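Undergrad: Predicted model and sequence follow; I will ask about them next.
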Amino acid sequence: MNLQTLPGLFISHGSPMLALDPEQVGPALHRLSINLPKPNAIIVMSAHWESQALEVSTATRPETWHDFRGFPAELYEIRYPASGNIELSERLLERFANANIHANANSTRPRDHGVWMPLLHMYPEADIPVIEISLPMQGSAEDIYQIGKTLAELRQEQILLIGSGSITHNLSELSWQTRQLATPTWASNFRNYIVQKLQQHDFETVLDWENLPYLEKNHPTLEHLAPLFFAMGTGHRFSIVHSSFSMGSLGMDIYRFD
């Protein structure tokens, strides 16, 4: 088999409504998928699986988890029935052990919307094995970056690595009624600063997240930014796949690391 190297991705997955109302990012995800070789497997670190230590899903067919409330009934009917891959999950656990990264197997965790929602637009057939790994919130930004580096070689096996979060994520500042509000400067400046540093390959500044400008306004909690650190570990060459804002200040960027 002639395997091709896939990139690592950071995907801003936005509101659960993205599944029903794709806005600009749904078509961008679709275009991205058709321009990549079809993955043999997909590994996703999601903002919505926080844990003490790193965990790896070993479920053979995880349930689709609608881990949100107050949305239209049709959203709760969506299923993403992609299988897991126990052999690959075991390889991940072995790889982490060899890198002195403590990781636990988890065979019961359902698949949260940070995983299935973007994949719904990229690979709607759900015919590619998907393994979710957790976001270890006790770890530093450098620790999460090292998790990405530990898995980076798997890209050469035509395995797609994804960090799923949001480049900005302050739900209290969103306009849920008016979708196309002007983007506030604190959101656009934060996003532009991150992009500038990534373009300069100044990963160190981004990993020093506590000193990022407008951090608390854009990320009152860190879980939606942290998957970016994972994606940064998967490759060195940064490029922007898509950039937009939804509901005023919700950044919907997609970044690629080769």
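TA: Great, that's in hand.

Undergrad: use CA for all of it now, contacts and neighbours both
TA: Fine.

Undergrad: Go through this structure and flag its longest helix.
TA: Secondary structure assigned by DSSP state H gives helix 185-199 as the longest helix of the chain.

Undergrad: Now find how far off-centre stretch 75-90 is within its chain.
TA: Relative to the centre of its chain, stretch 75-90 is centred 16 Å away, using CA atoms, centre = their mean, to the nearest Å.

Undergrad: outside of it, which residues touch it?
TA: When contacts are taken as CA atoms under 8 Å, 6 or more residues apart in numbering, the neighbours of stretch 75-90 outside the stretch itself are 17, 19-20, 56-64, 66, 116, 120, 126-131.

Undergrad: Give the buried residues for the longest helix of the chain.
TA: Counting neighbours by 16 or more other CA atoms under 10 Å, one finds that the buried residues in helix 185-199 are 187-188, 190-191, 194-195, 198.

Undergrad: can you list those in CSV and add distance to W49?
TA: Output for the buried residues of helix 185-199, formatted as CSV (distance: CA to CA, whole Å):
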residue, distance to W49
A187, 25
S188, 27
F190, 25
R191, 24
I194, 24
V195, 25
L198, 25
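
Undergrad: A further structure is provided below for comparison with the first:
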Amino acid sequence: MPDKQPALFISHGAPDFVLTDHVANTTLKNLGKKIASPKTIIIISAHWTHTPIGITTATSHRIIYDFSGFPEALYQLNYPAKGDPALAGQIAQQLERSGFSVALDQERGLDHGAWVPLMLIYPTAEIPVIQVSLPMGTLRESAKLGEALAPFREQGVLIIGSGGSVHNLRTMNREGRTDVWAKKFEYWLQQNVEGNRFDRVINPQQFTPLFDQAHPTPEHFAPLIVAWSAGNKTKPGRRFHQSFMYGNIGMAMYEFG
């Protein structure tokens, strides 16, 4: 019987994060040693939002360099992860039972929101990976997606939501100066996740005036909602890392379940 896996929310930072010695980079490199090796990984990235819900079905994945203007070394990286078409079919059936329309996708590769953290956590690329898209809708749709994926944890499947705890690219700065508003939002998020206030986190604009500044668009926040719902939204999560990249890009990470 495979070990039951947690659900994780990972902040993946800027694409060049994988090339740095950032403290969050070290956290991810150590993470794979701390949790039981999963049978398969389901990853939900901020960089794939689609309706119907997309599910990758390839037997092996290419990676997508969905960015520009970064060092050439970044475009030389590869992460030759295997897929799991049989499990992808099971996921499709489960999501359809939960009321989602789904689209199986044999051609799409892994975007940087998927392969950047996976390259750090599991660098040998031996664990099969399935990427599932975020729904195009409210955060409640993301919660519904997480709930539908939750049973796969019992089968030894690790569920990862990959986004950013603070993600406002207009406020990046190379000096590494973190503004007070970003620190305050991170504190609000930690207090509500660890305080078991899912009701507030799924309705952030009602409970903090900082949300729109921290997340001008919601797609980097939505993977946290997926992960918490997949882990068990009636129980608190645990923050296991917090830092910032390029000043105001939040790199917090949480474990659920």
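TA: Arrived safely. Computed from a predicted model, the values in this text were never measured in an experiment.

Undergrad: circling back: quick one: average offset of the longest helix of the first structure versus the second structure, please.
TA: Here helix 185-199 of the first structure, set against the second structure after superposition, deviates by a mean of 1.1 Å using mean CA distance after the TM-score superposition for the first structure.

Undergrad: Among the contacts of stretch 75-90 of the first structure, which are located in strands?
TA: Helix and strand membership here follows DSSP state E; of the contacts of stretch 75-90 of the first structure, those in strands are 56-57, 130-131.

Undergrad: quick one: which of the residues you listed is most hemmed in?
TA: Per-residue neighbour counts (other CA atoms under 10 Å) across those peak at V130, which has 30 neighbours.

Undergrad: quick one on the thing from earlier: what's the matching range in the second structure for the helix or strand following the longest helix of the first structure?
TA: Toward the C-terminal end, the helix or strand that comes next after helix 185-199 of the first structure (DSSP states H and E) is helix 203-207. Residues 198-202 of the second structure are matched to helix 203-207 of the first structure when aligned by TM-score structural alignment.

Undergrad: For that stretch, buried residues please.
TA: Across stretch 198-202 of the second structure, burial judged by 16+ other CA under 10 Å covers 198, 201-202.

Undergrad: Make JSON lines from those and add distance to A88 of the second structure to it.
TA: Output for these, formatted as JSON lines (distance: CA to CA, whole Å):
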{"residue": "F198", "distance to A88 of the second structure": "28"}
{"residue": "V201", "distance to A88 of the second structure": "29"}
{"residue": "I202", "distance to A88 of the second structure": "27"}
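
Undergrad: Do you have the strands of the second structure handy? List them.
TA: If DSSP E is used as the criterion, the strands of the second structure fall at 7-11, 40-45, 53-56, 102-105, 129-131, 157-163, 238-241, 244-245, 249-250, 253-256.

Undergrad: Distance to L28 of the second structure added to these, as CSV?
TA: Compiled in CSV, the strands of the second structure are given as follows (distance: least, CA to CA, whole Å):
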stretch, distance to L28 of the second structure
strand 7-11, 9
strand 40-45, 15
strand 53-56, 24
strand 102-105, 28
strand 129-131, 17
strand 157-163, 12
strand 238-241, 9
strand 244-245, 14
strand 249-250, 15
strand 253-256, 10
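
Undergrad: which residue is nearest the centroid of the second structure?
TA: Geometric centre of the second structure, nearest residue: S162, 1.5 Å, by CA atoms, centre = their mean.

Undergrad: and that one, what does it touch?
TA: If a contact means CA under 8 Å, 6+ apart, then S162 of the second structure has 9-12, 43-46, 113-114, 117, 220, 223-224 as its contacts.

Undergrad: A97 of the first structure contacts R91, correct?
TA: No. Here A97 of the first structure does not reach R91: they are 9.8 Å apart, not a contact under CA atoms under 8 Å.

Undergrad: quick one: contacts for the residue nearest to V25 of the first structure when sequence neighbours are not counted?
TA: Computed as CA to CA, 6 or more residues apart in numbering, the closest residue to V25 of the first structure that is not its neighbour in sequence is M252, at 6.8 Å. When the contact criterion is CA under 8 Å, 6+ apart, the partners of M252 of the first structure are 11-14, 25, 166-168, 242-246.

Undergrad: if we go to the second structure, which of those residues are intact?
TA: When you map the contacts of M252 of the first structure onto the second structure and apply both residues aligned by TM-score structural alignment, their matches' CA atoms under 8 Å, the shared contacts are 11-14, 25, 166-168, 242-246.

Undergrad: Can you tell me how far the closest residue to H22 of the second structure other than its chain neighbours is from H167 of the second structure?
TA: By the measure of CA to CA, 6+ apart, the closest residue to H22 of the second structure outside its immediate chain neighbours is M245, 7.9 Å from it. Summarising the geometry, the distance separating M245 of the second structure from H167 of the second structure, computed by CA to CA, to the nearest Å, is 10 Å.
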